[in-house]
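1. from the sequence below, what's the structure:
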Amino acid sequence: MYYYWRSTSTYSIAIHTTARTLTLYRNGQWFKSYPVAVGKSATPTPKGTFKIVNKSINPGGPFGVRWMGLSKPHIGIHGTNNPSSIGKFISNGCIRMHNKDVIELYNLVPIGTTVKIV
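-> Just a heads-up that it's a prediction; the model follows:
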């Protein structure tokens, strides 16, 4: 007989743009928070509720080591090749994370995870 492990945890993400934090919830409870960079005033991070619709390893360029695309076209949660940008209003609307943090998040959350940006 074969057994397999399957996560029964449900994850959701909340991004607070003014605080520049991404909070991960597991089964509705706080799990972990990360510092992020968000959109500058000319290209702000959009507010609303979205879903992760695609994921990519090593997308290259300014996207660092991971990409998680949102249901809002051209917006995603990704790593960065400029770690000094974290904590700032600097992106073109995307949510940037330290590469080590985005790897951890990428490995936890599946496609379909809800992302609420406020």
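2. CA atoms for contacts and neighbours, from now on please.
-> OK.
3. what sits against the closest residue to G87 other than its chain neighbours?
-> Closest residue to G87 apart from its sequence neighbours, by Cα to Cα, 6 or more residues apart in numbering: A37 at 4.8 Å. Neighbouring residues of A37 by Cα atoms under 8 Å, 6 or more residues apart in numbering: 20, 85-91, 95-97.
4. let me see the contact set for the residue nearest the centre of the chain.
-> The residue lying closest to the centre of the chain (Cα atoms, centre = their mean) is I77, at 3.6 Å. With contact set as Cα under 8 Å, 6+ apart, I77 has these partners: 67-70, 94-97, 102.
5. repeat the analysis, applying 6 Å as the threshold.
-> By Cα atoms under 6 Å, 6 or more residues apart in numbering, the contact set of I77 is 67-68, 95-96.
6. return the subset of the residues you listed lying in strands.
-> 67-68, 95-96 (DSSP state E).
7. who wins on neighbours among those?
-> Within these, R96 tops the neighbour count with 33 neighbours, counted by other Cα atoms under 10 Å.
8. mind listing what that one touches?
-> R96 touches 36-37, 77-79, counting by Cα under 6 Å, 6+ apart.
9. I have a second one here; can you model it like the first so I can compare?
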Amino acid sequence: MPTRRTLLAALAVVPLAACQQSRGPVQVSAADDEAAWYIGTKPDKPYDVPLVDTGRLDPKYRRQVVSYTGPEKPGTIVVDIDERQLTLVQAEGSAIRYGVGVGKLGFSWKGEARVGRKGVWPDWSPTTTMVSLNPDLPRTRKGGVDNPLGARALYLYQGNRDILFRIHGTNEPWSIGEQMSSGCVRMLNEDIVDLFERVPVGTRVLVKRNGKYRV
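-> As a prediction, the model looks like this:
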């Protein structure tokens, strides 16, 4: 298993992103460098999951159990693009809420979908649109701690069609709460692992903007 030093060295590689930032990587100042975000790892296979100092996040973006009065059934994932939050509805009026990063203006998707498949330390490939915007992008990248999809990915489908939007981990924890990706919903690696273990394939996913998921 990689040591913490090896892990941080890998994370220092500039991300390619998927569901990549469309304007280039965030600039992290020397006083707030990447390594300072990480406090250790959680055992996983084939790589350990990087753990983040969540004290650096706005409290609203930290994983928490909250009251929930919405109409959605337990087990539903509700993503609020405006609030930068993902909610997993639970029974008896409660929910688990996670902070997320979302697509920048013009890239965010809204609607209803389902989890069509799940990936562990998934490989990354750019969409046709991403390649048209940046022809120099590599066409694939193997899963790992420096992969922009992070430790897990939930692939969103409508019917039998992969709509090319994902809920996935990130190697840029400072992007949680921001609107900067090419459309996908990104979570801390430790949070996507937690969500991944709670939801099966077939889970209903509602992605809302302006309080609505329907056009």
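10. TM between them?
-> Remark: TM-score between the superposed chains equals 0.86 [TM-score structural alignment, normalised by the length of structure 1]; 108 aligned residues with a Cα RMSD of 1.3 Å.
11. got TSV for the contacts of I77 of structure 1, with distance to K55 of structure 1 too?
-> TSV is the format used below for the contacts of I77 of structure 1 (distance: Cα to Cα, whole Å):
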residue	distance to K55 of structure 1
W67	6
M68	4
I95	14
R96	15
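12. which of the residues you listed sits closest to A42 of structure 1?
-> Of all the contacts of I77 of structure 1, A42 of structure 1 sits closest to I95, with 14.9 Å by Cα to Cα.
13. quick check: longest strand of structure 1.
-> Max-length strand for structure 1 by DSSP E is strand 48-57.
14. how far apart are it and its match in structure 2?
-> Its match in structure 2 and strand 48-57 of structure 1 itself, once the structures are fitted together, sit a mean 0.5 Å apart by mean Cα distance after the TM-score superposition for structure 1.
15. gap between that strand and the chain center?
-> 8 Å (Cα atoms, centre = their mean, to the nearest Å).
16. now do the SS call for F196 of structure 2.
-> Of the three states, F196 of structure 2 takes helix according to DSSP: H, G, I helix; E, B strand; the rest coil.
17. that one - how many residues pack around it?
-> There are 20 residues near F196 of structure 2, going by other Cα under 10 Å.
18. same question, the one 3 residues further on
-> The local packing of V199 of structure 2 (other Cα under 10 Å) involves 17 other residues.
19. residues in contact with it?
-> With Cα under 6 Å, 6+ apart, V199 of structure 2 has no contacts at all.
20. identify the residue of structure 1 aligned to it.
-> Counting by TM-score structural alignment, V199 of structure 2 lines up with V109 in structure 1.
21. against E197 of structure 2, how distant is the counterpart of I15 of structure 1 in structure 2?
-> Counting by TM-score structural alignment, I15 of structure 1 lines up with V79 in structure 2. Note on V79 of structure 2: its distance to E197 of structure 2, by Cα to Cα, to the nearest Å, is 18 Å.
22. of those two, which one has the most company?
-> V79 (27 against 10).
23. so what's that one up against?
-> Per Cα under 6 Å, 6+ apart, neighbours of V79 of structure 2: 85-86, 207-208.
24. secondary structure, neighbour count and distance to T41 of structure 2 added to those residues, as a markdown table?
-> Shown next, in a markdown table, are these (DSSP: H, G, I helix; E, B strand; the rest coil; neighbours: other Cα atoms under 10 Å; distance: Cα to Cα, whole Å):
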| residue | secondary structure | neighbour count | distance to T41 of structure 2 |
| --- | --- | --- | --- |
| Q85 | strand | 23 | 24 |
| L86 | strand | 28 | 23 |
| V207 | strand | 21 | 30 |
| K208 | strand | 21 | 32 |
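25. understood, closing this out.
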